[in-house]
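S.K.: Here is my input, please return the structure:
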Amino acid sequence: MVGSSLLLGAVTLAAQSASALRIPARSVPLSRRNLAFSSDKGFKSRPVSNAATSTDDDDGSTSFLTNSGNNIYLANITLGGAAFTVQLDTGSTDLVLMPDKHIETTAVILDHQPNSTYGTGYMAGPVAFAKLEFGNYSVDSQAFLNGTSESFFDQAFFPHGIRGIMGVSLDSALSFVHEAMDEVYGDKHGRALSRSVLGNVFLQNPELDNFTSVYLGRTGDGEATDEGIFTIGEYVDGAENYMKDIKPVNVFKPTSWAVPLDAVTVNGKKVALNSTVKGAPSGKAIANLDTGTSLAMVPKFVLDAMYSAFDGAWYSDVLGSWIVPCLSGAPNITYTFGGQDFYIHPLDLTIVTDLSPAYNYTVCTPAFDVLSFGTDGMDMLLGDSFLRNSYTAFDYGSFSEDDDMLKSPSVKMLPLSSADEDYPEFLTYRAKNLASLPKEATKAEVQKILAEEGGAPAGAGEDDAASDNASEDANLLSASSAAASSSDDSSYQDLVDKLNTFGPVVIGLLGAIFVTLLGLLAVGVTICIRRGRSVGAARNVAPSYAPVPVRFKETEYRDEEHTRYNE
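M.R.: Coordinates of the predicted model:
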């Protein structure tokens, strides 16, 4: 009997594991669109073909990538004359990859080989140097971790042609390459040798403004596909006038893209924030903005406030997860940064899981999870399920030659979603998706599956509206979804529309491949081993938000780790 293990596997992958990848059940074909973007700094893009590996007319400025599930965003690089596809990650700094083809290296440091450790798995090997080409930029000698051993990457990344991760965080963030070079050459020379890709790009191109911008595309619950945008030193056409008027939010410490979060509001009611991070502003939380994480992870009281507000939601102690309606009753949830409200598109709130063939049912669970690591440096890890609702610019700041901070790193965020437009879109896309799936399971049907597998007896031990640990405020937040007013500025809406209709186009250097992550089968097998049962595999229905590797270690702020982007 496989039902409980199967359901638990689905929930575990979607809502509890922070680092498991799934293999895609099928790819989503891309339609060609007559859209293009050009830049006086050399960025170009054009409609992509359906073939992810197409090379026709490839000028090195575009990436041909498939969108099949909103999970991971990739960039193409050339390292030592060999082309690779890597994940673009604002949550880490190092370039880490295990090559499957020859790289012409300029040096290899065999001593002090670092081990880059993630939430699940690792990659280890010597630090090597090679010429890097990234879009229209090149670095003659870029440091990278040349992987010779790993775990997890061979299951999750390699089968899909993804050879590693390119960090685009601050050079002052945690860097295993930097630590290794410090041990060999000392701090000053080690830091100069181990600059990140962007650290070198900014150093070698002083005319560039010191920022990048990121837009993460979204699938329409299995409908239209949309790629991503990554720019260096410029904004997407049409965004400049809006971004210049947005007040930057300084990072909490110059070691990550963690910034103060002003508020979380559910159906018009604020959730009281109480940061556990030392020195955090009163009444705010510290949120790390991380493109390398598919889910968003928040404190449990925030999660309970969000998902208890779904009409008909209930919490399963057996599964350790909320079960929410797939279509009806999605609440109005906003996060506030720098005084601006960011409405979270309902497609980014839930995961649709098809339990067949074991059971002919569909269930929906949260696309947010409880943060269970790194809580000394952040309260929340806001990954792709949040970041799709913002066009975000990351300013890398500047530092003197003596490492004194002259300008703090900061972010600017432009809201992209609104309840007035996106809630009806959610209803349309989700209804069409559900029409092709088995019926949505009722609470009694889920409890019956759990009871058959030795879980809680049917009808017992499960709360109807909220978990036992949900706060009283959370229980009061289950009113019907409130509509947020959208801007009356037609030109602003034109910009939002432009961003939302870019795909399938790659702008700047970023493509989004929403590659599925390792498979409910693998998670189910793990659960099976623990419980002595055999399992089958459920499938998540696009868009499926399964998390990708996340670093456990959170570096402490040290003045000597400041990097120089302006020299």
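
S.K.: hey, let's count contacts and neighbours off CA atoms from now on
M.R.: Will do.

S.K.: And the strand or helix carrying R430, what's buried?
M.R.: Using DSSP states H and E, R430 falls within helix 419-435. By neighbour count on 16 or more other C-alpha atoms under 10 Å, the buried set for helix 419-435 is A419, D422, Y423, E425, F426, L427, Y429, R430, N433, L434.

S.K.: let's see this one next to it:
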Amino acid sequence: MLPLIFLASLLALPADTFGAPTDVVPVSGQAISLLRRNQYPRDVTEWGTFAKSQRDNLIAKYGGPVKQKRSTGYNSIIDQQYDSSYYGSLAIGTPAVSFDVKLDTGSSDFWLAGPSCGTSCGSVSIYNPSSSSTFQNLSTSFSIVYGSGSAEGYVAQDTVQMAGFSVSSQGFAVVDAVSQGLLASPVSGFLGLAWQSLASSGQMPLWQTLASNNVWDSALFAVRLTRYKNDSTAQDLEPGGVLNMGYTNSSLYTGSIDYIDITGTPSYWYIPLTSLTVQGNSISIDSGTTAAIDTGTTNIGGPASSVQAIYAQIPNSQPATGEWEGYYSFPCSTTVNVEVSFGGATWSISPVDFAFTQTNSTECIGAFFETSTGTGSPSWIFGDTFLKNVYSVFRYNPPSVGFANLSSVAVAENGAGGAVPSATIGTISAAVTNTSDAPRRHALSALSTLLFLAFSAVLFL
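M.R.: Next up, the predicted model:
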């Protein structure tokens, strides 16, 4: 009976008995300058196509329940396509090579265009696994669908650097094929900033690897996005703000940060939406309504009945048609004031941001549009239209989202222009090995060997 006792003892051992150690170097934090890329002016047809793509994207992104498919530092952000999206930079491999990636708090996968991507990836920079001595192919297929397209490839690991932090064996995906137009140069991929439960790859997101390994002074990251849409002299590329990692930059906000705990198990960054007023009039919000805070979405999507009620407060507004279905037009001469609350403080959305675009000399399209989401998903999605008006903080523990009023320093960055940050490799101030998946794999491998020995002993008794 000794082999059976031995087997029982093995099964009682914790999984991390067979795991690899974690190399952690506590530091403070870093920041990343964010960039934006302007393509203005667009004609009305192009804006309509973009609007339809955005609406379809939200339906695909939030259209169903959560599933498994989909020190301090800073990073400079670029604003792409005239306040339409924002991206930053990171470096990957040994030796390290820099890439620009779209920053998306509404998804969780990190992926880059690979050497087999071909013409569908256009002229973007390509990640070459054969050039990195630390690359490891995990031989697992990868597929993700966005409303604006899809990407397919395989899951791998490599050393990733961002904002002064280095993570060994970070999981990501090498993409072999993407839908036409999903990537626009110079962006080579996506960096998901939501939680691991959403990751199609099953890999822990880079931010979560850093936060869970205690390498940040504070287990959080924060975002400040700039506004150029009302600047007629804006260039194709403009400074887009900053991503702070491991700390909050007190020069960019005033007062305190109002934190709201996220709803349910961490997946999306969604929080309760408790009030919404337009032109001083309250819009009815159902009890238990949630809103996802999504840097990867340009505008704000919500239930049809609520969006209709919003535009009912704006004289001479009307539903748009064709590519604009789900959106509403209103007189550009009307100043629209919107305020929202997520259970704490009340936040204003600038009338400049409420006016998404102009279709003719007198008519504008509003930034709020109708969308539908699936059971278990947030009914509202608040994108950059809202986020440009606040300093936003995404906290690891307790899982929560915080907002604060912008300081005069932050406001002065809107339309200020200046040198556009480039994708560069900075000095590493902290390093960690990603073992989020390693303990399970190592434990299973070691346990399988020991089980084999135990059962072999039983057979020969």
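
S.K.: Could you report the TM-score for this superposition?
M.R.: The TM-score (TM-score structural alignment, normalised by the length of structure 2) is 0.67; 348 aligned residues with a C-alpha RMSD of 3.2 Å.

S.K.: circling back to that earlier point, quick one: the helix holding R430 of structure 1 aligns where in structure 2?
M.R.: Using TM-score structural alignment, helix 419-435 of structure 1 lines up with nothing in structure 2.

S.K.: got it, and stretch 521-540 of structure 1?
M.R.: Across structure 2, nothing matches stretch 521-540 of structure 1 (TM-score structural alignment).

S.K.: could you pull out the strands for the stretch 51-200 of structure 1?
M.R.: Assigned by DSSP state E, counting those that start in this stretch, the stretch 51-200 of structure 1 shows strands spanning 72-79, 82-89, 95-97, 105-109, 115-117, 122-124, 127-134, 137-146, 149-151, 162-167.

S.K.: These: which one's closest to V506 of structure 1?
M.R.: When the strands of the stretch 51-200 of structure 1 are compared by C-alpha to C-alpha, strand 72-79 sits nearest V506 of structure 1, at 9.7 Å.

S.K.: For the closest one, give me the average deviation versus structure 2.
M.R.: Comparison of strand 72-79 of structure 1 with structure 2 after fitting gives an average deviation of 0.8 Å (mean C-alpha distance after the TM-score superposition for structure 1).

S.K.: Compute the inter-axis angle for that strand and strand 105-109.
M.R.: 110 degrees (axes from the mean of the first three to the mean of the last three C-alpha atoms, to 10 degrees).

S.K.: Stretch 142-155 of structure 2: end-to-end distance?
M.R.: 6 Å (C-alpha to C-alpha, to the nearest Å).

S.K.: With stretch 72-85 of structure 1 instead?
M.R.: For stretch 72-85 of structure 1, the first-to-last residue distance is 12 Å (C-alpha to C-alpha).

S.K.: follow-up on the earlier one: would you mind giving the buried residues of helix 419-435 of structure 1 as JSON lines with distance to A156 of structure 1 added?
M.R.: Supplementary listing: these in JSON lines, determined by distance: C-alpha to C-alpha, whole Å:
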{"residue": "A419", "distance to A156 of structure 1": "35"}
{"residue": "D422", "distance to A156 of structure 1": "32"}
{"residue": "Y423", "distance to A156 of structure 1": "33"}
{"residue": "E425", "distance to A156 of structure 1": "32"}
{"residue": "F426", "distance to A156 of structure 1": "29"}
{"residue": "L427", "distance to A156 of structure 1": "32"}
{"residue": "Y429", "distance to A156 of structure 1": "28"}
{"residue": "R430", "distance to A156 of structure 1": "28"}
{"residue": "N433", "distance to A156 of structure 1": "26"}
{"residue": "L434", "distance to A156 of structure 1": "27"}
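
S.K.: Roughly how far does whatever residue of structure 1 lines up with G149 of structure 2 sit from F158 of structure 1?
M.R.: Correspondence of G149 of structure 2 to structure 1, assessed by TM-score structural alignment: G121. With the distance defined as C-alpha to C-alpha, G121 of structure 1 ends up 13 Å from F158 of structure 1.

S.K.: Then A20 of structure 1?
M.R.: Distance, A20 of structure 1 to F158 of structure 1, by C-alpha to C-alpha: 14 Å.

S.K.: Comparing the two, which residue is more hemmed in?
M.R.: A20 (26 against 15; other C-alpha atoms under 10 Å).

S.K.: How about the alignment partner in structure 2 of E133 of structure 1: what's its closest non-neighbour residue?
M.R.: Counting by TM-score structural alignment, E133 of structure 1 lines up with Q161 in structure 2. Nearest in space to Q161 of structure 2, with sequence neighbours left out and distances taken as C-alpha to C-alpha, 6 or more residues apart in numbering, is A91 at 5.0 Å.

S.K.: My read is that that neighbour contacts V97, right?
M.R.: Yes - counting by C-alpha atoms under 8 Å, A91 of structure 2 touches V97, with 5.1 Å between them.

S.K.: Quick one: end-to-end length of stretch 368-380 of structure 1, please.
M.R.: 10 Å.

S.K.: do the same with stretch 88-105 of structure 2
M.R.: Stretch 88-105 of structure 2: ends 13 Å apart by C-alpha to C-alpha.

S.K.: which residues of the stretch 151-300 of structure 2 fall in helices?
M.R.: Per DSSP state H, counting those that start in this stretch, the stretch 151-300 of structure 2 carries helices over the ranges 206-212.

S.K.: thought Y396 of structure 1 was touching M405?
M.R.: No - Y396 of structure 1 lies out of contact with M405 (C-alpha under 8 Å); the separation is 10.9 Å.

S.K.: Out of the two, name the residue with the larger neighbour count.
M.R.: Each of Y396 of structure 1 and M405 has its neighbours counted (other C-alpha under 10 Å); Y396 has more, 28 against 17.

S.K.: For the more buried one, list the residues it contacts.
M.R.: For Y396 of structure 1, the contact set (C-alpha atoms under 8 Å, 6 or more residues apart in numbering) comprises L170, N210, F211, S408, P409, S410, Y565.

S.K.: tell me which of those are still there in structure 2?
M.R.: Contacts from the contacts of Y396 of structure 1 that recur in structure 2, judged by both residues aligned by TM-score structural alignment, their matches' C-alpha atoms under 8 Å, are N210, F211, S408, P409, S410.

S.K.: Closest one of those to G503 of structure 1?
M.R.: Once C-alpha to C-alpha is applied, the member of the kept ones among the contacts of Y396 of structure 1 that ends up nearest G503 of structure 1 is F211, at 23.2 Å.

S.K.: Against Q161 of structure 2, how distant is the aligned partner of the closest one in structure 2?
M.R.: Aligning on TM-score structural alignment places F211 of structure 1 opposite L220 in structure 2. Going from L220 of structure 2 to Q161 of structure 2 by C-alpha to C-alpha gives 17 Å.
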